[in-house]
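[1] Coordinates only, no sequence provided:
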């Protein structure tokens, strides 16, 4: 049986990525696509790279008939999704790609996003969508909150280490580089080619980045006590990809063995041999995350480097991975595309 899905916000980067991946999915059919300013347009006119597909026209959300829809992907802006989801049928399964349901504590949401949450009952219902660590909950969920792409990268590098207690929890530093598509498709002056190309810069530094709310929530729950990492992201003039360099205090060999053991049976998480380092070019356009571990010249320290594609494993690929579980489909369906190289 083929499941029918709707994609709300299909004119953005994550919406287009959902369409690209679902085009070869054997168990899912795209039944409806929504957009705001581009409603009424063909998807091929918005994204010419998808013109070979027979897709529904973009509609306003209130024009979609959800009676025949099994699952809805919400690729909408932050703060918009909570209002939209609250108005959708309660029988509809939902995978949200925004930040609206990632944080369990309403006070933490208000702290990081600057406004009160308007759908607290739904926030309590939502399951955090880091697939490899919440599989059972996701299978049974109606509403799944996709992670932030930066937050996912850092967590893949650190969760097993925190769970095992093999690193110093008070000495964790995440230095992260991200491609520009992570900032969305809306026009922004600082993302113009002349403003961005030829250089790089940090942003939301000094403990101000919103994904710190996810790190605080998830790492503290794992440790059973507050864990506060230091985190600085940087924007690189590349389209896709995230590279997180994570500095920890711990035995390098034990750090590597802990990650390799934790991810041994994970299809999408690849731990490289000790001393080998990953590159964003090796995961572009794919749902894979590569992780490398090296020692440091200062004894008792290790560096963990994790890479993933922010639009795929960090967002839309993760969303499909979760949807597969929610719909009772093979978890890897539609997601085994090889990375694009060069």
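    Yep, that arrived. Note that the structure is predicted; figures quoted are calculated from it, not measured.
[2] use CA for all of it now, contacts and neighbours both
    Will do.
[3] Now do the strands in the stretch 151-300 of the chain.
    Applying DSSP state E, counting those that start in this stretch to the stretch 151-300 of the chain gives strands spanning 172-178, 201-202, 230-235, 242-249, 269-271, 289-295.
[4] In JSON lines: these, plus mean neighbour count and distance to residue 68.
    Below are those laid out as JSON lines (neighbours: other C-alpha atoms under 10 Å; distance: least, C-alpha to C-alpha, whole Å):
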{"stretch": "strand 172-178", "mean neighbour count": "21", "distance to residue 68": "38"}
{"stretch": "strand 201-202", "mean neighbour count": "12", "distance to residue 68": "45"}
{"stretch": "strand 230-235", "mean neighbour count": "20", "distance to residue 68": "41"}
{"stretch": "strand 242-249", "mean neighbour count": "24", "distance to residue 68": "37"}
{"stretch": "strand 269-271", "mean neighbour count": "22", "distance to residue 68": "35"}
{"stretch": "strand 289-295", "mean neighbour count": "24", "distance to residue 68": "34"}
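[5] also this one, for the comparison:
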């Protein structure tokens, strides 16, 4: 299968390149970058010298459609919605790593992203690509809305509790922290070294664009209208997300029993690792991998469930899950091309 990567010089794109380079069934046919078209990929990313030696292309829909079977969009939100329809009409599958097709409501997209929404015709075709939960829908789709990094960690941490009716849906608090690569490669004061180093700060309080995405999918799974408290923090590290989630338990339950339910929920999903009682994951333990590690604690004293969910934001939170979805779409083993071990230390 031949693939195109659009937005080829961002961090998610270079992770797609790293992972697809070892995928047995996929060849990268073209890498598209509007800002650096004509340059060689290894001049933009010298670590790819003598490995990826091809010029970056302009986005020509007709030309690319004749050469590839799938297009990965690793673009900022607001870009893919203008191109995805043209590729779909030409029979090319699309996996969008941006937020353009995640929200079912165009009004909500415009409210939270401050951009015009994609056409409803294509929003209705898109399948939300949370790989472990929507495998059947992903298999039948040509347009995958790859989940955001924070929603991936949060939803994988919450959905077993939701589906087993363990928690009160109306009082979910998510305290989430991300490394700086989540902000992308573009320069900004917020990610300037002197601003981030030896610093920890909350950002986008009550206004993060992943809030409606998380709420939308929790509503789908719970059948209940709900709102979450979601606070994001920037941590002075390169990669990783930790979502620490708090929710009131509906009834008293032992931690060991919660862990059993989670392990049962994810027993057929090799990228989810549920820790034993008293063990909690760290971001370093999933670094560079497609794993999501989950730790659990049911507090008898407060009647609250605490879930600690960690991922690498660029892999399970972006490129890795996109490739996992491609595997599902094609009936391949979900681990194909994704069996690399976490990098440690």
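    Happy to help now that I have it. Here the structure is a predicted model, which means the values were calculated and not measured.
[6] ok so, going back, to residue 110 of structure 1, which of the strands of the stretch 151-300 of structure 1 lies closest?
    Closest approach to residue 110 of structure 1 among the strands of the stretch 151-300 of structure 1 (C-alpha to C-alpha): strand 230-235, 20.2 Å.
[7] Would you mark the buried spots in stretch 149-164 of structure 2?
    Buried residues in stretch 149-164 of structure 2, counted by 16 or more other C-alpha atoms under 10 Å: 149-162.
[8] between those residues, which is nearest residue 176 of structure 2?
    Comparing the buried residues of stretch 149-164 of structure 2 against residue 176 of structure 2 with C-alpha to C-alpha places residue 150 closest, at 7.4 Å.
[9] Within the helices and strands, which one has that closest one?
    Residue 150 of structure 2 belongs to helix 149-163 when assigned by DSSP states H and E.
[10] quick check, distance from that helix to the centre of its chain.
    Relative to the centre of its chain, helix 149-163 of structure 2 is centred 12 Å away, using C-alpha atoms, centre = their mean, to the nearest Å.
[11] Quick check: that helix compared with structure 1, mean distance?
    Average distance, helix 149-163 of structure 2 versus aligned residues of structure 1 after superposition (mean C-alpha distance after the TM-score superposition for structure 1): 0.6 Å.
[12] what's the angle between that helix and strand 228-234?
    150 degrees (axes from the mean of the first three to the mean of the last three C-alpha atoms, to 10 degrees).
[13] For the alignment partner in structure 2 of residue 313 of structure 1, list the residues it contacts.
    In structure 2, the residue matched to residue 313 of structure 1 (TM-score structural alignment) is residue 316. Shown in contact with residue 316 of structure 2 (C-alpha atoms under 8 Å, 6 or more residues apart in numbering): 149, 152, 289, 290, 291, 292.
[14] nearest to residue 48 of structure 2, of those?
    Nearest to residue 48 of structure 2, judged by C-alpha to C-alpha, of these is residue 289 at 19.1 Å.
[15] Count residues in the vicinity of the closest one, would you?
    For residue 289 of structure 2, the neighbour count with other C-alpha atoms under 10 Å is 23.
[16] Just confirm it contacts residue 335, I think it does.
    No. Using C-alpha atoms under 8 Å, residue 289 of structure 2 is not in contact with residue 335; the gap is 11.2 Å.
[17] Just list the residues touching the residue nearest the centre of structure 2, thanks.
    Central residue of structure 2 (C-alpha atoms, centre = their mean): residue 317, 3.0 Å from the mean position. Residues in contact with residue 317 of structure 2 (C-alpha under 8 Å, 6+ apart) are 147, 148, 149, 150, 152, 153, 311.
[18] where along structure 1 do the helices fall?
    For structure 1, the helices defined by DSSP state H cover 13-22, 43-46, 81-87, 106-113, 120-125, 135-139, 149-164, 193-196, 212-223, 252-262, 317-326.
[19] for the last one, packing partners?
    For helix 317-326 of structure 1, the helices and strands in contact under the criterion 3 or more C-alpha pairs under 8 Å, 6 or more residues apart in numbering; DSSP states H and E are helix 13-22, strand 93-96, helix 135-139.
[20] which one of these is the most hemmed in?
    strand 93-96 (a mean of 26; mean count of other C-alpha atoms under 10 Å).
[21] ok, back up a step: including distance to residue 189 of structure 2, could the contacts of residue 316 of structure 2 go into TSV?
    Shown next, in TSV, are those (distance: C-alpha to C-alpha, whole Å):
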residue	distance to residue 189 of structure 2
149	22
152	27
289	29
290	30
291	31
292	30
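[22] looking at structure 2, which residue ends up farthest from its center?
    residue 301 (34.2 Å).
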